[in-house]
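>>> Please work out how this folds:
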Amino acid sequence: MSRPVPHDLAAEQAVIGAALLAPTVVGELAATLSPGDFWRPAHGVLWEALCMLHAEGQPTDPIAFAAHLAEAGNLGKVGGAPYLHTLIQAVPTAANAMHYAGIVTDHARRRQVVDLGDRLANLATSGADVTEMVAAGRALLDGAAEGGWPPPIPLGDRRHLPGFPAEILPAWVADAVFAVAEFTQTPVDLPGCIALAALSTAAGGRAEVEVRGNWREPTNLFTVVVLPPGSRKSAVFAAMVGPLLGAERALVERAKPAIVEAELAARVAGKVAERAANAAANADASGRDTLLADATAAAMNAEAVTVPVLPQLVADDVTSEEAASLLAEQGGRLAVLSPEGGIFATIAGRYSGTPNLEVFLKGHAGDMLRVNRRSRAAEHVEHPALTLGLAVQPDVLRDIADMPGFRGKGLLARILFALPENTVGRRKVGADPVPESIATAYSTNLGALVVSLAERTDPAVLPLTPNANERVLDIERAVEPRLAPSGVWAHIVDWGSKYTGAVVRMAGLIHLADHLRDGWSKPVDAETVERAAILGDYFAAHALAAFDDMGADKNTRNARLVLAWIERTATGAFTKKELYRAVRSQIPTAADLDPVLSLLEMHGYVRQLDPPPRAGAGRPPSPSFLVHPELHRPSAVLRPIRDARRPA
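Now for the predicted structure:
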């Protein structure tokens, strides 16, 4: 039987409203009321922010508080400025704040008792030995009597992120992803995202998915994987991108005869034009007009001979200007694939001093791009398709948020981020190499996809089946409320607005990889869209974490680092000295741990133990901390968008 969860929303609203009306009550209530006592998560976030500002001596009036929430990226998450006004209106006077706080804490204790009952019931049906069961039950009761642990307040969505769902990719791609991850002992996310970039390289600019009306999505992607140094990014790139370079060489060999023929035709036409010009120049006045007309025609014929350029699929670290020129030369298709993130600094103006994002913005959207050259007339690319596949270090992720125009002009909104768990220090030595059959299948099939689409000048149009279109509508209906000012994606509305389009693009790539040689002649079905939606769920969770990480301050990032260490070591208690030994390569001094540990304690992840009595002279013992017993249990996640359906 279901039972209502003890809570009182009106009392919670009254407490926060009283604190906004009379900021002095924050100090009085903070000693007895913690953020975890609030039933509604948004109220916990608000109370935590109020306590933090009060502790720092900063103003907590509604205007200053709203500005602080907006700067931290939390205003939309808690309902926006109008909700703060609602909270103030919910309480007529701040005089009864302590009474309302008592109601909130009473309900919080009752929820703890309900949780305790659930744990005892689960324990009773677990099949454990009766003696052990009774002992465990007594331990739970003792913990409750001592006050227990309230649920910790999340520092963000950085922890417990979903793993890359490589199994939904076509078998020849999935097999390669898993095999490369095993051999390199890297998270599956890295070869998985680079595999998507490889498919995008093969199909980008050569196929579009037609959703409905004039809505078409090109099949090129921007993917960025974030991993620390020493994560074997280069080895993964070599395995996943190598076949593209092989396909590029095959295209070059196939194009060479046509290039040689065109070069010869150009030289011959040039000689003919030169002789005609000389004849016209040396002719007398009576016959010069005719010879001049012949010379003009010969010159125009020579100018009309076009020598094809050598095909190029992949570039590494190019400037925006070079990327534009290559797109024009290569018929609108180019991929920038690199195990480093230097391209971000380049387009931010490292060499020119001026950011140039236009090529990357238009190259993702497929908008017409004009290329001006000094040596010849301006060219334009009707539908450019630029692919981006990078693996960057965490510091690069934090830097790009501050690069001019990256967020404001929409570059970050176009990127599918992946923040996999770091495997360094836990890798298996002597892992099995990639089986030859898997490597051969991946190389052969990726090359076949490149070749099957290489000759197309106009992109193939991939329509959706009616059921696939309905599935896309389901996704749109699920996404829209999340983009509202009070929605869970309000702080990443720029990224979320492109979410459905990204899912459609991935569906197109999966479709083409499923049907290597004739995918352009088949519609995209609902099952393929469903598989792409699974990838969409993955990238949505990681995007929330990435944007939180980009907006987090140093103490929050270091707190996440400490939490990762706690989870990795499964420690239940530690000293500050032990922690510093483990993280000193990333946190320079032991003093830098003090605000980090305070933040973790404020969020309920750790508790500092009372120091033992001093036995004599000498340095005091290192502070000791207990870890929240539920820390290693994965947190709940938002319902995946792929499970959302239209209301009846």
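>>> Please make it C-alpha for all contacts and neighbour counts, starting now.
OK.
>>> quick one, strands of the stretch 351-500 of the chain?
Under the criterion DSSP state E, counting those that start in this stretch, the stretch 351-500 of the chain contains strands at 369-371, 379-381, 385-392, 415-418, 460-463.
>>> Please provide the structure for the following sequence as well, for comparison with the first:
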Amino acid sequence: MLNFKIHTATCIGNSSNCIYPNEVLVSDRDSFIKAISFDHVCGSFNGSYRSKDNFIKSDCIPMDCDNDHSDDPDDWVTPFDVALAFPGVCFFASYSRNHMKDKAGKSARPRFHVYFPIEEIKDADEYADYKVQIQAKFPYFDDNALDAARFIYGTSNPEVELYEGDLTVTDYLGRRKFEDLPILGSQIQEGSRNSTLSHFAGIILKRYGKSEKAKKAFLEESEKCNPPLDREELSLIWKSAISFYENISKQKGYIPPDEYKKVSWEKPLPFTGEKMPDFPIEALPKALRNYAIAVGKSTQTPVDMAAVGVLATVSACMKNLYKVEGKADWHEPTNIYSVIIAEPSERKSAVISLVIKPVDEYIKKYNQIHKVEFEMSKVIKQRLENKKNSLLSQSKKKGEDKTASEFNDEIRSVVEELVNFTESKPLKVYVDDTTTEKLTESLAENNNAISIISSEGGIFDVISGTYSSKVNIDVFLKAYSGENISVDRIMRNSIYVENACLSILLSVQPVVIGELMRNKKFRHRGLTARFLYTTPQSFVGKRTLESECISKDVYREYKELIDNILMEEKTGNTQIIKLSEKAKELLKEYFDWVEQKLVGEFTMYSDWLGKLVGNTLRIAGILARSSVIKKDVGDALLEEDSPIVIDEEVFSNACKIGKYFLVHAVNAYGDMGVRSDFKAALMVLEKLKEKELVNITRREVMRLCRWVGSAEEAQSILDNLEDYGYIRLSEIDPAEKMRNGRPKNVVYSINPSVLSE
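Here you go, the predicted model:
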């Protein structure tokens, strides 16, 4: 059989995915199973992005059969029928994820895919035309799946069959003029007798095997021939069908359709993904490291939460004071967008509250000390506004007399004073609940820098348009990169923000990230690629009432650093943090490493990976600033500090953190480790182990697990367990009354490995 290529995604059952970066060479049964275990396509596309316009080439034609043509089981076809319809043609077959399941209102029945290896085709129209010809020959194939960019869902524990042959399907189509199969009626006319009886012989052998019953049925069907075929001709047809049937049934891995229940069990796929790496806490400077560890112990949460939290907090405090120089014409700001992903009851709010505690204390103290200054500033501005308005009210009287020039000079003086006046306002480092328009105003009112820090993900609802159809996400895109923002407003003053700087720290539930990733607008415009994600392991169920409190010394050291950064004022140009020569060498190596990942195993995450080097530079800047307590800040009149430099050790630590975020980003872009619906399946599995059951029904799931609220929920759980190999369909009583196309109480066998684990 010809080898052929299948291109896979890194997900299963994701209809919104269009990226298929991983090429698998199919040369045998094992490589075929490996390929179809993930969502996949049978062609290569520009940028690995599936679409007809991006079609490059293919050496395999996939066809889909759901047996939707009839509800009579006797009319259903299997891959064996395909072999009979295309004698001598080689192909692989796999049973789809909905094989012998209800689907789209249709009862359970055989559903499968056929993969025909071919010589390479580089024209999408030619490729699609062959699919049309194949469907014309075997009309049971889905006529809605004939385009050149069709994808196929992956299947857990796929059941496959291999049909050897000397011909490709394109060879076969070229040698024969395909004709529709004759309808089996009262007579079989001359000219179609041999082909019709050959096809019937295959069907009857599939149904009854090599038996007298099968032969008797074949001979009865032959009596419909007009004129009759002689005994010798009938014998040749029957022997040919027997020979072909025996060859097929002897193939390695071949499983007759009626024997599926007897197939040996394979190891089920885990519902949980691989354990995410822990945050490299040793990479943080002492003050951040000690405090993150202390917060983790106090709240009994993984250190990842606090570690990401302190990084984001320092970033928020640094505002737009610094930039990191990658090279002479490349400078990165030090703001980062970060998200902590965890289920409810994981104490996300407690961690966020503790990491920003010194920021809140500083803001409160600062605003208390300067409250008179703020009020006086407001009064002075109001006085200037009143003076301007008073002069304008006199303009009609003085506009024409000899004092007009004096008046103009006077009002110009007031206007200039008002325009150049900078109102002192209370310090604001971050906001929680906001809108895109209000966020732009906050940037303008706070020296072009602000942060969003929240223990909820409500901001995603805002920017996705949940509360308004007129949402502009440009502020989030531009404020990440330090671009200028200009907003014209009707009936109000326009807003202009120069070199906008926004930092974000959120803690959200996995479902929120799932919705974020499914938002094509966010993905295509690069919003999701700007975030650094962390999915810490859960400590729920392992916590105790008593926990170690945060020591005063550890908190004091962290607070001193936060205060020191907040006391800095932007007196002129942004300060540039440079890399040492050794750090520059590391940057080059790191850049090359990321660049190879962009065209390798992480191609489908290229949007996020493309920003990793820049984000790592930002992290390096945060680490460098967190390593020093500056003396020339606030009201101190001490010696000037030396410039901050990112040395080899600091940049190496930043790289460790960057690689940590890469693994967690891949998890965030996927199914978030354990999906919420999988948790229900895991709970049912525990109940099956506890009861040591060998069979299960939907009704028993609802009886054993009282928290399952409906038959639909129970069936969804069973479907997940079946897809991942923990159970499989055991028996259906055809006499049972059907409900919505599904028997009332299907019986599933339980994988023996479930009880042995």
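>>> Overlay them and tell me the TM-score.
The TM-score (TM-score structural alignment, normalised by the length of structure 1) is 0.70; 536 aligned residues with a CA RMSD of 4.7 Å.
>>> ranking the strands of the stretch 351-500 of structure 1 by burial, who's on top?
Stretch with highest mean neighbour count among the strands of the stretch 351-500 of structure 1: strand 385-392 (a mean of 28; mean count of other CA atoms under 10 Å).
>>> what about that one, how far off from structure 2?
On superposition with structure 2, the mean distance recorded for strand 385-392 of structure 1 (mean CA distance after the TM-score superposition for structure 1) is 1.1 Å.
>>> Over to stretch 438-450 of structure 1?
Counting by mean CA distance after the TM-score superposition for structure 1, stretch 438-450 of structure 1 comes out at 1.9 Å.
>>> and the strands of the stretch 351-500 of structure 1 as TSV, adding distance to Gly137 of structure 1?
Shown next, in TSV, are these (distance: least, CA to CA, whole Å):
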stretch	distance to Gly137 of structure 1
strand 369-371	69
strand 379-381	70
strand 385-392	48
strand 415-418	41
strand 460-463	60
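>>> nearest to Leu609 of structure 1, of these?
Among the strands of the stretch 351-500 of structure 1, strand 415-418 comes nearest to Leu609 of structure 1, with 37.2 Å by CA to CA.
>>> matching residues in structure 2 for the closest one?
Mapping strand 415-418 of structure 1 onto structure 2 (TM-score structural alignment) gives residues 531-534.
>>> now what about that stretch, what contacts it?
304-305, 308, 336-341, 661, 664-665, 668 (CA atoms under 8 Å, 6 or more residues apart in numbering).
>>> and what of stretch 510-523 of structure 1?
By CA under 8 Å, 6+ apart, stretch 510-523 of structure 1 touches 169-170, 199, 203, 207, 445, 448-449, 452, 460-465, 524, 528, 532.
>>> How about stretch 174-188 of structure 1?
So stretch 174-188 of structure 1 is in contact with 163-164, 166-168, 190-192, 195, 231-232, 235-236, 239, 420-423, 427-428, 431-435, 438-439, 442, going by CA under 8 Å, 6+ apart.
>>> quick one: that stretch to chain centroid distance?
20 Å (CA atoms, centre = their mean, to the nearest Å).
>>> which residues in structure 2 does that stretch match up with?
Going by TM-score structural alignment, stretch 174-188 of structure 1 sits over residues 289-303 in structure 2.
>>> which stretches of structure 1 form strands?
207-212, 215-218, 222-226, 314-315, 333-338, 369-371, 379-381, 385-392, 415-418, 460-463, 573-575, 606-608, 624-627 (DSSP state E).
>>> closest one to Leu20 of structure 1 among those strands?
Short answer: strand 606-608, nearest of the strands of structure 1 by CA to CA, at 28.6 Å.
>>> what helices or strands is that closest one leaning on?
helix 593-602, strand 624-627 (3 or more CA pairs under 8 Å, 6 or more residues apart in numbering; DSSP states H and E).
>>> Per the alignment, Gly614 of structure 2 pairs with which residue of structure 1?
Match for Gly614 of structure 2 (TM-score structural alignment): Gly501.
>>> whoops, Ile411 of structure 2 was the one
By TM-score structural alignment, Ile411 of structure 2 lines up with Thr296.
>>> do Lys597 of structure 2 as well
By TM-score structural alignment, Lys597 of structure 2 lines up with Arg482.
>>> State the distance from its match to Ala70 of structure 1.
17 Å (CA to CA, to the nearest Å).
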